[in-house]
Each structure stands twice: as structure tokens, then as C-alpha cells.
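A.B. asks: Turn this into a model:
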Amino acid sequence: MRDLALAPPSAAPLTGGLADSLFARADESPDLPVLAHRAGPDSATWQEITAAEFRDEVVRLAKGLIASGISPGARVAIMARTRHEWTLLCHALWTVGAEVVPIYPTSSRDQVEWILRDTGCVAVLVEDEQSVMTVGSVCAALPRLRHVWQLDGGALEQLAARGEFIPPATVDSMRRIVLPDATAVIAYTSGTSGRAMGCALSHRGLAFICDTLLAGWGHTAAPAGEQGAVLAFLPFSHVYGLMIQSLCIRGGLLMGHEPDLGGESLSSALRTFRPTYLYAVPSLLEKIYKNFLRTAQQQGRGALFERAAGTARDFAAAVERQRLGRGGGPGFDLRLQHALYERTVYRRLRAALGGRVLRATSGGSPLNRGLSLFYEGIGVYVHDGYGLTETSGGVTMQPLGREKSGTVGQALPGTGIRVADDGEILVRGPSVFQGYVGDRAATRAVLRGGWLATGDLGRLDTEGYLTITGRKKDIIITSSGKSVAPAALEHRLRTHPLVHQAVVVGDDRPCVGALITLDPEFLGDWRAALSLPGDAPAREAREENALREEIARAVAAANSSVSRAESIRVFRVLPEPFDVTNGLLTPSMKLRRDEIVRRYALEIDAMYQSRTRPGRTPAAEESAGWDDSDNVFR
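C.D. replies: Coordinates of the predicted model:
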């Protein structure tokens, strides 16, 4: 078992609750803009809220909460998209010592009922009439639920009006009795392989992550002398989004809110808000890259973009070798090529992100090394970090000036990381959760002698950089006993423009297989570019053959990173994507692998059976091996 020694903490310890930083900021810099939201759904104008205005609105809402009977320790759910009202109510709840229970607005009726009942929520704030109906349909099973407030129905204004008679001193006294170790949030796990569990996170744990990041990396959020600006579009219902929210408030960054993750809405928000720092997830960074490529192809510049992207990766890899002391940096020809593409390509790509983004952080799952090098090469270094719900968000970060793409960096100061003999990552530190709500047995199972068993697999190199290799529960064991971690193969498959999603399968099968869904936007452009001759049936047949060959090339490229025994030998393209609405993705957009395998059991069986050779036993089949021709596309 390897143990990375604890680094000394770099942030001052918390003395109160998370809301205190808001009040301190309003006293110190009352006119500093801290929140922003669009004037309308498609507006290019952003309305800013100063620190003093934010504090005053929080106080008004806190008074309304007190008048509604919300007391310290009461649990209140918020079921809404990433809107500035989310941030206002969240801090009002923390001001009165209540516990925030985030719920994804896309959650099903059963998921909503489970979370509200499991936590014993006394109130829930929803966004629209549809959510009111969802909550209303389960109210009979929730005897503790007393209030259902609707944002689009004027809930915040009504709350403020209800509490007008409460003196401000009452709010102030309630805020001052909130202790650092009090529970701030009950955040639910993604529930990829079972019922989601509520993680109790303290004010201290959330503040520790934010303050540590601000102390060590806060100066990178904007050029010297400028206020950093962060566009919040990831859901606050996830611990990563909550961490971003708290980090912005505690760090005095301007936080814009964008509730719509649709391509055009998000693109418009980036161009008009113009963030200086970007927080994202790998799937979004993959999508942005594919959009760059698709736009270039539509303009007849696809080959130019691919050459520029290759140069960006080569340049970033050379710079990385230099900063790690393993090489002399980019040569003259590479620097010349990079300078040329900077003028013709890279600055235009940065302009699509608003033109001011200097650095970014990727979280939620590991970022592909090639993608990380691409963004660094165009002038936006992406820190790949690691964390989970049970650790209040972050656990690692890339050390400044010693960044290593393909890893998630080193342990944050004050945090300890071990890798057990079986490869499982263990974590300890102030950010580790208080336990699972109402489930002591599950809490004891993951907290072992002060260390949290994360369920993730990884390895530490000699310099303390952590690489994530997968999840213990996702490991595939073929019928020949070969263990395969699917994540790396899936990540490489998704780098192909046509591939939208990929799920690697193969438990108790003679080889590894994959279920693949296609990117509908890129598929349309790809089909249009084929321009195949002949009548309709002939064109369709040629198109299917061309598509089969293209996906086979994507599979071959993914296989180049693993051994033959770990490579994908069969695959099938599915007619529809995995989605939250069909129950195959969690609300946090993670694959529900068990459900996918169950739903597509017949397709998986057919995928393997179509390659069964007559007259051979399974054992003979395995020993003979599976050729490159063993790809299935039906």
C-alpha cells in the first residue's frame, strides 16, 4: 500500500458557516459585482448583483424562511436548474442554519420521493409547474413536507414579503450560531448501480476545498489586477457545481448563471459573459472540440483544423516535457507552425469561449490526455482534478508549473491519498463527509480507520501524481479471466467525432465488446459529405458500409492503447443514445451500466452469437482468438 504524505494545510480554518463569507464580502466591498444572470433567455446583456445587494436579498429571504418555520437543522430541498435564485436561497438557508438538499430537476417521481422522504425535508423549492406536479404526486408519502415553493410562481418575492416583520438582528444572531461542523448539504450520489445515498457534508468540508484552491490557485482565475469571472452552467444539484458556487462567493469572483446546457445557449453565454476561468466536465470539453471540428468541416477547413489540432497537441507535449525537466521544449519548426496557427486558428477557437479564458478545470471523470494537450496547445490549459461526492468535491489538483496531462494531479494540501494493494484509492482529510444519511452500515463500510474507500482505482507515480484507471464495480472479467477497466477504452472511442457514447461490455464473454451511440449532429454532416452516387437503396447500402468502416477505425484507434486481450473485438451501434429520460443515464450524466446491460441484453447476446463459429466450443473459440474482422454492425 502506497501512502502519499500529507502536505501542510494552506488555508485558514473556518470559524463559522458558509454564509459568513458573503456578509464579510458585503462589508469589505459592497459595490463589487458577485452574481450575474441574463436579462432574458437569449439576451446578450447580463444583469449584475453587487455584494451588498446579494447580502440584502439573502437577509430578506432568511427572514421569510424564519417566518415559515425553517429552523436550524431543518432540511430544505432545491430542485431547479443553475439559476441565480438557487444561489440566493442556498445562502439564505445556510444563514439560518438549515441544511440544503439538492435534487436534479430532471429526477423522476420515484427519485424525488426517495430523496424527500430519506432526508425528511420540510420544504422544497421547485422551478416550474411541471416540478410542482411531480412533488405534488408524492406528497401523501411525505408527512414532514410543509412547503412547496415555485420559483416561476414568485416564490422568493412571497418569502421576502412573509418575513418583513422579522428584525434583521434575528437573522444575524441565527447566522452567528452556525458552527463549522454543522451539516451544510446533503448531496446524493449519482446512483449508477443502485439507489442514491445522501452524503452529509459540513460547512467546514466545503469551505476547506474552496479555500485551499483559492489559496494555491486563485490567482490564476484572471489576469493580475482583474476580477475573475466564472460562468456556472454545471448543475448545483451535483457537488462539483456546489463547489464552484462556494468557491466563487468565497473568492470574490463574478459568477454568471446559465441554466440551459443546450449547445447554442451555452455558446452564446460564453461569448457574451466572457469568463476568465472555465469549469467543465470531459463530455462538454469533448463536445466543444467536436463542434470546432464540425464548424471547420462545414467551412471547408476540416483538414486545416486537424493539422492545427495536431500541432497544438505536439506543442503542448513538448512544453510539458520541458516543464517536467524531460526535454528541451518545442523545436524551431514546431514553434513556427504553432505561431502560424495561433494567428489563423487558435485565437478564433478561444474567441468561441469568450476570448478571455486563460485556464480551466475539468472534473467528474478523467480527461483524455490528447484532449488536455489540445486545449493547452491552443492557449487554455485544463487542470484535470479528482473528487467525489463523499469528499465535498476536490481531492487533487495539478501543481502550478509542474502540470502533467493524463493525470489528475497531486493531493491538495491537507489531504492524504493512498492506493491500496488492490488498486483502490483511499482518501482522508477535512473534506471527507460526515456519513450517509440514515445508513450507518454503509458509512462504516467506506470509512476505515479515518480513510475513505472511494471505490475508484488508480495509481500514484514516484512524484505523487495520481492517475485514475476506473471504478472497482465497473471492472469487466472475461470468460478467460482477463480483467479489463472499461473507462480508458470508452474515453478513446468518444474522441472520434461520430461516436457520442460508448459502453464496454464483456463480463463472462470470450472477448471485450462495445455498445456505441452516434453523435446525431456530426452524423448528419458526415452523411451530407459522402455524396454517394446511385439510386436510394444503393446509396443506403454504401453509406452503411462506409459508416461501418468508420466506426471500425474508431474502435481500432481505441484498441491501439491496450493489449490484444483487452481490445474490443465486437461492437454494435445502437439506434438511440443513452439518456436521462430513458433511464440509462443518471441526472449527473453518468452511465447506468447495469441498466444498459440489462436493457440491451438481447443485442449483446446477438453481438457475440453472430461471431460464433460452427463446430467450436467456447474454449476453442477463445484459444483461436478473435480477428479484426470480428466487428459487428447491425
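A.B. asks: CA only for contacts and neighbour counts going forward, please
C.D. replies: Fine.
A.B. asks: Phe208 is in contact with Gly393, correct?
C.D. replies: No. With contact defined as C-alpha atoms under 8 Å, Gly393 and Phe208 do not form a contacting pair (10.2 Å).
A.B. asks: Now the common contact residues for these two.
C.D. replies: Ser431 (C-alpha atoms under 8 Å, 6 or more residues apart in numbering).
A.B. asks: Please provide the structure for the following sequence as well, for comparison with the first:
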Amino acid sequence: AAALERRRTGRGAGPGVDLRLQHALYERTVYRGLRAALGGRVVRASSGGSPLSRELALFYEGIGIPVHDGYGLTETAGGITMQPLGREKAGTVGKALPGTAVEVADDGEILVSGPSVFQGYVGDEVATRAVLRGGRLATGDLGHLDAEGYLTITGRKKDVILTSGGKSVAPALLEQRLRAHPLVHQAVVVGDDRPCVGALITLDPQFLAHWRAGLALHGDAPGQKAREENALREEVGRAVAAANSAVSRAESIRVFRVLPEPFDVAGGLLTPSLKPRRSAIVERYAFEIDAMYQARSPRRAAADAMARWEESDDVFR
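C.D. replies: All right, here's what the predicted structure looks like:
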């Protein structure tokens, strides 16, 4: 799928003979069954609500079901962007629809103008002035446009984390990359007024059971449990390292804590649409967050404390 994308966007020659043969083999042995599980007649799909990762978009295209990721808001009466047919670019939400203009402000916020943008919130002039600026709608979403006009969404402006060192970090990409690991069920990135970025992680119980069954550890029970915990921490550490590979060093996760229970709607930690309530999660797990940073906190003089946070790569201490 990645090779096909390079060819249709003019950035490469497409898949070679070996790759086409591999794909033909998987088509006969795997992909047909996957499409059958999705109904057997699906040829295209659309995605919205939150950005679709590049890896997931390429996966579905690879099995024969291109997914067209789009972007829109209630305040724009529907769509703003969509993938152009035959020129799809995975990891983006496509290009602006005809008649719609998309810009990105200096702070990364996506601005939209056009006939579909609403005139304001009924009876709420204050909220209207906050989002309508010179005829452009301030969406509250963060993103960037590439040279061809494809829009990539990177997070929500209100979710941006500001570390004590003054670094602004959009958590959405890190959280998305963490959840790509099969062991990770949920992830919330923290770090406001902290010396570095951290993460609260919950594990997928089904995959955790499968992972534990495959460990095949030997020895006495106490020793086995300790080795299992070490192996689990190393596996989560690999998930963290994979997430960090998508961001700069200053934006990377340096500390993490695995929580014993998942976030849920009943506990007030997820919205009805299953999105994390960040402020509620940070409040609920304030003790765990403090302990996570204290365990990692440097023990040298305050004058060089920040330097040590920036120099160390060991996320396990």
C-alpha cells in the first residue's frame, strides 16, 4: 500500500515484482478472509471523528479496502476536507473541499473559511467571538499542511501540554502511537508544569493474558513473578520507545506508569464517545503522577536539574 501511494502521488515507481508476489500470496491466504469478516462486499470506507493513523490507513488499503479519512465540524455543516479519489495520502485527512479554505495559524491551530462556516452560536455572543475571527473559524484543532495542500491533524489546542521548561507538546500523536502496541489499551500523556513528558498506561486484559501465556518462565513462584514484572515493564518500554520515535527528543515520554484498571465512562474518566477526560484523569491519579516523577527526579543540585532531565534516556528509573 505504501508503494502504491508513492506511485500515485508521484514520489516513486510503485511496488516491485517481489512485493507484488508477496501481496498475491497474502491475498490468497489472509486478505480474503479479512474482507469476508467485514462483510465480503466492502470496497471502500470513510473515517471521521478522530484522525486515522497512517499505519492503519495503509493496512486497510493493503487488504483491499481503501479508507478515506475526512475532517469536519458541526460549525461547518459537515465536511471540510476529504481524500481526493486516486490521490489519497495516508495519515492525512485529505485536501479542502471545493469552496472551502483551510489555513494553519502560527500556533498550529487550523482555521477554516467558506460558505459552510456557521454564523455563530444562538444566544452566545461571547462564544461566537471566541471562534469566529475575521470570517475564519478557529477550530481548536492543531495540524499542518504539506506542500500539496494535504492536512494532517496532530491534536486539540486545549490538550497541549506545557512542561516546566516551556516546551509545548501535543499529546495525541504519542497516545496514538502507544495504543498501536497490542499490549496497550489506553494511554494519557501528562506533563503540565513538569520537567518532562510522562504517560499513564492501561493494558489490554485479553492480550496481557496471551502475552503472559507465551512467556514460559521457569523457577519458583516469587522469582517467576518478579521476572514477569520485569519482562512486562520492558515490553511497555518498547511501546514507549516506538511512540517516541515519532517525535523530537524534547517531546518524548521519559517516565510512565502502568495503571491497574482501565479508564471507563462509569468512573467519569471517559466521555460517552470513549474519549479520555484529561483533567479528571490527572486529578484521579494525582498521587501516581507525583510518585512517577519523584521516582525519576534527579538528586543533584537544583541548578543543573533540568540538564539531567534532558540528558538521560532511561525511562525505566
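A.B. asks: Please tell me which residues of the second structure the helix ranked longest in the first structure aligns onto.
C.D. replies: Of all segments of type helix in the first structure, defined using DSSP state H, the longest is helix 536-559. Aligned using TM-score structural alignment, helix 536-559 of the first structure spans residues 221-244 in the second structure.
A.B. asks: how much does the matching stretch stray from the first structure?
C.D. replies: Aligned to the first structure and superposed, stretch 221-244 of the second structure gives a mean residue distance of 1.1 Å (mean C-alpha distance after the TM-score superposition for the first structure).
A.B. asks: Report the buried residues of that stretch.
C.D. replies: Neighbour counts over stretch 221-244 of the second structure (16 or more other C-alpha atoms under 10 Å) mark 227-228, 232-233, 235-237, 239-244 as buried.
A.B. asks: name the helices or strands packed onto the longest strand out of those in the first structure?
C.D. replies: Scanning the first structure for the longest strand, with DSSP state E as the assignment, gives strand 451-460. Secondary-structure packing of strand 451-460 of the first structure (3 or more C-alpha pairs under 8 Å, 6 or more residues apart in numbering; DSSP states H and E): strand 416-419, strand 424-428, helix 440-446, strand 466-471.
A.B. asks: Show me what the last one is packed up against.
C.D. replies: So the one you mean is strand 466-471 of the first structure. Counting contacts by 3+ C-alpha pairs under 8 Å, 6+ apart, strand 466-471 of the first structure is packed against strand 451-460, helix 486-494.
A.B. asks: What ranges does the stretch 501-634 of the first structure have for its strands?
C.D. replies: If DSSP state E, counting those that start in this stretch is used as the criterion, the strands of the stretch 501-634 of the first structure fall at 512-518, 568-573.
A.B. asks: And those: which comes nearest Phe292 of the first structure?
C.D. replies: Smallest distance to Phe292 of the first structure across the strands of the stretch 501-634 of the first structure (C-alpha to C-alpha): 17.5 Å, for strand 512-518.
A.B. asks: Following superposition onto the second structure, what is the mean distance for the closest one?
C.D. replies: In the superposition with the second structure, the average deviation recorded for strand 512-518 of the first structure is 0.7 Å (mean C-alpha distance after the TM-score superposition for the first structure).
A.B. asks: For that strand, which outside residues touch it?
C.D. replies: With C-alpha under 8 Å, 6+ apart, strand 512-518 of the first structure has contacts from 478, 498-506, 566-578.
A.B. asks: And Ser588 of the first structure, what's its match in the second structure?
C.D. replies: By TM-score structural alignment, Ser588 of the first structure lines up with Ser273.
A.B. asks: Check Ala420 of the first structure too.
C.D. replies: With TM-score structural alignment as the criterion, Ala420 of the first structure lines up with Ala105 in the second structure.
A.B. asks: so the helix or strand in which Ala24 of the first structure is found corresponds to what in the second structure?
C.D. replies: Element membership for Ala24 of the first structure (DSSP states H and E) is helix 20-28. Per TM-score structural alignment, helix 20-28 of the first structure has no counterpart in the second structure.
A.B. asks: Show me what counts as buried in the next helix or strand after that helix.
C.D. replies: Where DSSP H and E defines the elements, the next helix or strand beyond helix 20-28 of the first structure is strand 33-38. By neighbour count on 16+ other C-alpha under 10 Å, the buried set for strand 33-38 of the first structure is Pro33, Val34, Leu35, Ala36, His37, Arg38.
A.B. asks: could I get these as CSV with distance to Ser173 of the first structure?
C.D. replies: Converted to CSV, these look like this (distance: C-alpha to C-alpha, whole Å):
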residue, distance to Ser173 of the first structure
Pro33, 26
Val34, 24
Leu35, 25
Ala36, 29
His37, 31
Arg38, 34
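A.B. asks: Going by distance to Asp525 of the first structure, which of these wins?
C.D. replies: Arg38 (31.8 Å).
A.B. asks: What's the closest one aligned with over in the second structure?
C.D. replies: Counting by TM-score structural alignment, Arg38 of the first structure has no partner.
A.B. asks: just checking, Arg38 of the first structure touches Trp46?
C.D. replies: Yes. In this structure, Arg38 of the first structure is within contact of Trp46 by C-alpha under 8 Å, at 4.4 Å.
A.B. asks: Which position in the second structure pairs with Pro102 of the first structure?
C.D. replies: Residue pairing (TM-score structural alignment): Pro102 of the first structure is not matched to any residue of the second structure.
A.B. asks: Can you give me the neighbour number for Pro102 of the first structure?
C.D. replies: 26 (other C-alpha atoms under 10 Å).
A.B. asks: re the thing from before, now the angle from the longest helix of the first structure to strand 512-518?
C.D. replies: With axes from the mean of the first three to the mean of the last three C-alpha atoms, to 10 degrees as the basis, helix 536-559 of the first structure and strand 512-518 are set at 130 degrees to each other.
A.B. asks: Run a quick neighbour tally on Ser365 of the first structure.
C.D. replies: Neighbours of Ser365 of the first structure under the rule other C-alpha under 10 Å: 20.
A.B. asks: Show me what it aligns to in the second structure.
C.D. replies: In the second structure, Ser365 of the first structure lines up with Ser50, judged by TM-score structural alignment.
A.B. asks: Distance of that match relative to Val282 of the second structure?
C.D. replies: The gap separating Ser50 of the second structure from Val282 of the second structure is 22 Å, by C-alpha to C-alpha, to the nearest Å.
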